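Peer 1: Got a sequence here, can you build the structure:
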Amino acid sequence: MKVITARIADEHFKDLKIIEKEEQADRAEVIRRLLDDAIKRWKIKKALDLLREHKVTLRKAASVAGISYIEILDLASKHKIDIGYSLEELERNTRN
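Peer 2: A predicted model of the protein is given here:
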């Protein structure tokens, strides 16, 4: 594990204190959780952007996002990204 130092806005510091109290966790743990969540969301957004631009396949997008093929297919459908294959088609093809 690496150590980082960062300056944050006073408002963010106040929010961190509230979260620490609500989650009953120390500041380092709260920051790790928030950072982990933000990185996961960033990876998914990046993967969806690459899919939208037709720069990657579904499998590659799933890998970039760190999620399963079915999950990325579902997200692509929810974000109305045309990938040439729908979740319904996949379900239909896997049943046969």
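Peer 1: going forward, measure contacts between C-alpha atoms and count neighbours the same way
Peer 2: Will do.
Peer 1: What ranges does this protein have for its strands?
Peer 2: Here the chain has no strands by DSSP state E.
Peer 1: Could you pull up the contacting residues of Lys45?
Peer 2: Contact partners of Lys45, counting by CA atoms under 8 Å, 6 or more residues apart in numbering, are Ala65.
Peer 1: again, only using 7 Å
Peer 2: Residues counted as contacts of Lys45 (CA atoms under 7 Å, 6 or more residues apart in numbering): none.
Peer 1: Ile44: neighbouring residues, count only.
Peer 2: Counted by other CA atoms under 10 Å, the residues lying close to Ile44 total 21.
Peer 1: Also Asp15?
Peer 2: 11.
Peer 1: OK, contacts around it?
Peer 2: Asp15 neighbours (CA under 7 Å, 6+ apart): none.
Peer 1: Proceed likewise with the subsequent sequence, for comparison:
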Amino acid sequence: MSVGRAVVLTEFGKPLELRKFPVPPAPEGGMIVASHCGGVCGTDLHLQQGHLEVPTPLVLGHEGLGTVHRLGAGTAVDVNGAPLSVGDVVMWASSIACG
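Peer 2: Prediction:
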């Protein structure tokens, strides 16, 4: 099983922690992406300071750039209908629907 790393908010107002975790299988209709860059914006700062009620632990960052590592069943094209393959570079943002 592959191992990934993420910066995790474990407690509001406290330093973030770098944690290792098992990489799950790709979900049906989804994919696993090896993230190369992640955006940390004002929303993430508000989350870290406890200004928004969210459960913890939480991986911050909701926009990113990475390489497709695994495709789940039923995942064949991107939002524009272009074919997706392992090794493709993709970007995402939570405010943009993936379709």
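Peer 1: What would you report as the TM-score here?
Peer 2: In this superposition the chains share a TM-score of 0.23, using TM-score structural alignment, normalised by the length of structure 1; 37 aligned residues with a CA RMSD of 3.7 Å.
Peer 1: the helices in structure 1, which residues?
Peer 2: 10-23, 27-52, 58-65, 69-78, 87-95 (DSSP state H).
Peer 1: most neighbours per residue, which of these?
Peer 2: Among the helices of structure 1, the stretch with the highest mean neighbour count (mean count of other CA atoms under 10 Å) is helix 58-65, at a mean of 20.
Peer 1: got the angle for it vs helix 27-52?
Peer 2: Angle of helix 58-65 of structure 1 versus helix 27-52, following axes from the mean of the first three to the mean of the last three CA atoms, to 10 degrees, is 160 degrees.
Peer 1: now the angle between helix 69-78 and helix 58-65 of structure 1, please.
Peer 2: 100 degrees.
Peer 1: Show the contacting residues for the residue nearest to Ser35 of structure 2 when sequence neighbours are not counted.
Peer 2: Once flanking residues are discounted, Ser35 of structure 2 sits nearest to Gly66: 4.1 Å by CA to CA, 6 or more residues apart in numbering. Shown in contact with Gly66 of structure 2 (CA under 7 Å, 6+ apart): 33-37, 89-91.
Peer 1: please redo it, this time with the cut-off set to 6 Å
Peer 2: 33-36, 89-90 (CA atoms under 6 Å, 6 or more residues apart in numbering).
Peer 1: again, but for Lys78 of structure 1
Peer 2: So Lys78 of structure 1 contacts nothing (CA under 6 Å, 6+ apart).
Peer 1: coming back round to it: ok, and the residue nearest to Ser35 of structure 2, which helix or strand is that part of?
Peer 2: For Gly66 of structure 2, the enclosing helix or strand under DSSP states H and E is strand 63-71.
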